[in-house]
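Trainee: Sequence first, then the predicted structure, then my questions.
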Amino acid sequence: MTNETKTGKLSREELNRIRILEEARRLFIEHQGPEGVNMHQIATGAGVGQATLYRRYTEMGDICIEIVTQECKPLFDELSDYLDCNSEMPPLDRLYYVIQKFAEFLKTKSPWLCAVSRAILGYRPMQTPLYQWMRDTCLSLFEEAKQGEELSADVDIPYTVEALLSALHDIDFHLHDHGFSLERIVKGLDRIFIKGLKL
């Protein structure tokens, strides 16, 4: 996970990277997202010079991408292991599990990680590593379900996946602004995107 020198110690560059990301994460949690956080604050809190910070990250979005990737890796690893170990299960059953775990993950990180995700790539959160992984996984499982005649032949899979991602993307609003429980959200997604599409 970390780059080490031949002496077994972290390089100065790697230590600076760790300090920067730890401080950015702390500030994002404190501010419930990157709004109100600037590069100067991150550099000061991490104890690095602005030149050092900008050599690695040219803008806040670059830091956001790395934070999101770092936070999501345990989820990706867990779900990839689950999918590998349960390939004999019906694809829509596996999809339900993936949606449930994805929603649980977003709840534990909400609202700060959702806000960080929305700040990436010029407000194109659906292109973040988090949603790219989920997109690819959902497309694959839906296609498998269609080939196995578990899914109606007239389902527009790419659009269905984008609609599902849009619903998941706003989960922090559903949880906090509307007061919906996670159980209610997951049941609704299951009813619309899984049970509602089965043959």
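Mentor: Happy to help now that I have it. Numbering: from 1, shown residues only.

Trainee: alpha carbons only for contacts and neighbour counts from here, please
Mentor: Noted.

Trainee: Just the buried positions in the longest helix along the chain, please.
Mentor: Scanning the chain for the longest helix, with DSSP state H as the assignment, gives helix 60-85. For helix 60-85, the neighbour count (16 or more other CA atoms under 10 Å) marks 60-61, 63-65, 67-69, 71-72, 76, 79, 83 as buried.

Trainee: helices and strands around it, which ones?
Mentor: helix 12-31, helix 91-109, helix 112-118, helix 129-147 (3 or more CA pairs under 8 Å, 6 or more residues apart in numbering; DSSP states H and E).

Trainee: Tell me which of those helices approaches Asp170 most closely.
Mentor: helix 112-118 (8.2 Å; CA to CA).

Trainee: Got another one to weigh against that:
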Amino acid sequence: MREVNRNLFRYARSVGSQLPLVGAVPAERADAARNREKILKAAAQLMAEHGPEGLAMDDVAALAGVGVGTIYRRFGDRAGLAQALLDRAEQRFQAGFLHGPPPLGPGAPADQRLRAFLHAYVDRLTDEAPLLLIAETNTPMARFTNGAYALHHAHLMGLIAELRPDADAVYLADALLAPLAAAVFLHQRAGHRMHPERIKAGIDGLLIGQLDRLS
């Protein structure tokens, strides 16, 4: 297991340079870029006014002044549109844990970086959970098949492998990300009336418990 995790650590450390930031838009024609911005502006307005239920493709198309087929061709489905609305925030988040100041970014011990990542994710959920819920639940495996989850998982895997070389870093990275699913967060907030700081404290308990059992 130790040799396996050394290899995982090297792999995870290289992921940041191998995967582009999620949301990086390739060069496109000026008219296509204008349509993209109109669609995203309309989608953001409907989300602000009506919540996730307002993010209907027909309504977005009408407000943006484009055909609904244009949205489907451009974004694929409702989840793809939600993901596009999240792109800028995701890019900022990725830049923070890949290149930003410690403890979220490089330069702090692995345990501090793990905790900082999980707390920063809760902060994201506080603002973005309704959109993330659409992006993560449109299909049964939607959360796990986008580049953002792959990068988050590889980042945690690398930190876990650094901290506990004998641990199953692949499994534990999934285990630590599981409580950060948008549906879980929204249930905790609405169903249990949990404040984000209480959720962070609970995640700290999970993290400490996992690492203590592995030591």
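Mentor: Here it is on my side, so go on. For clarity, every value in this text was computed on a predicted model and none was experimentally measured.

Trainee: and the buried residues of helix 60-85 of the first structure as JSON lines, adding distance to Asp172 of the first structure?
Mentor: As requested, the buried residues of helix 60-85 of the first structure are arranged in JSON lines below (distance: CA to CA, whole Å):
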{"residue": "Met60", "distance to Asp172 of the first structure": "22"}
{"residue": "Gly61", "distance to Asp172 of the first structure": "20"}
{"residue": "Ile63", "distance to Asp172 of the first structure": "21"}
{"residue": "Cys64", "distance to Asp172 of the first structure": "18"}
{"residue": "Ile65", "distance to Asp172 of the first structure": "19"}
{"residue": "Ile67", "distance to Asp172 of the first structure": "18"}
{"residue": "Val68", "distance to Asp172 of the first structure": "16"}
{"residue": "Thr69", "distance to Asp172 of the first structure": "19"}
{"residue": "Glu71", "distance to Asp172 of the first structure": "17"}
{"residue": "Cys72", "distance to Asp172 of the first structure": "16"}
{"residue": "Phe76", "distance to Asp172 of the first structure": "20"}
{"residue": "Leu79", "distance to Asp172 of the first structure": "21"}
{"residue": "Leu83", "distance to Asp172 of the first structure": "26"}
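
Trainee: which one of the helices and strands packed on helix 60-85 of the first structure is the most hemmed in?
Mentor: Mean neighbour counts were compared across these using mean count of other CA atoms under 10 Å; the top stretch is helix 112-118, at a mean of 23.

Trainee: dump the residue contacts of Ala173 of the second structure.
Mentor: His153, Ala154, Leu156, Met157, Ile160 (CA atoms under 8 Å, 6 or more residues apart in numbering).

Trainee: Out of these, which are shared with the first structure?
Mentor: Compared against the first structure with both residues aligned by TM-score structural alignment, their matches' CA atoms under 8 Å, those retain His153, Leu156, Met157.

Trainee: Now distance to Val184 of the second structure too, for those residues, in a markdown table please.
Mentor: Below are those laid out as a markdown table (distance: CA to CA, whole Å):
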| residue | distance to Val184 of the second structure |
| --- | --- |
| His153 | 18 |
| Leu156 | 20 |
| Met157 | 22 |
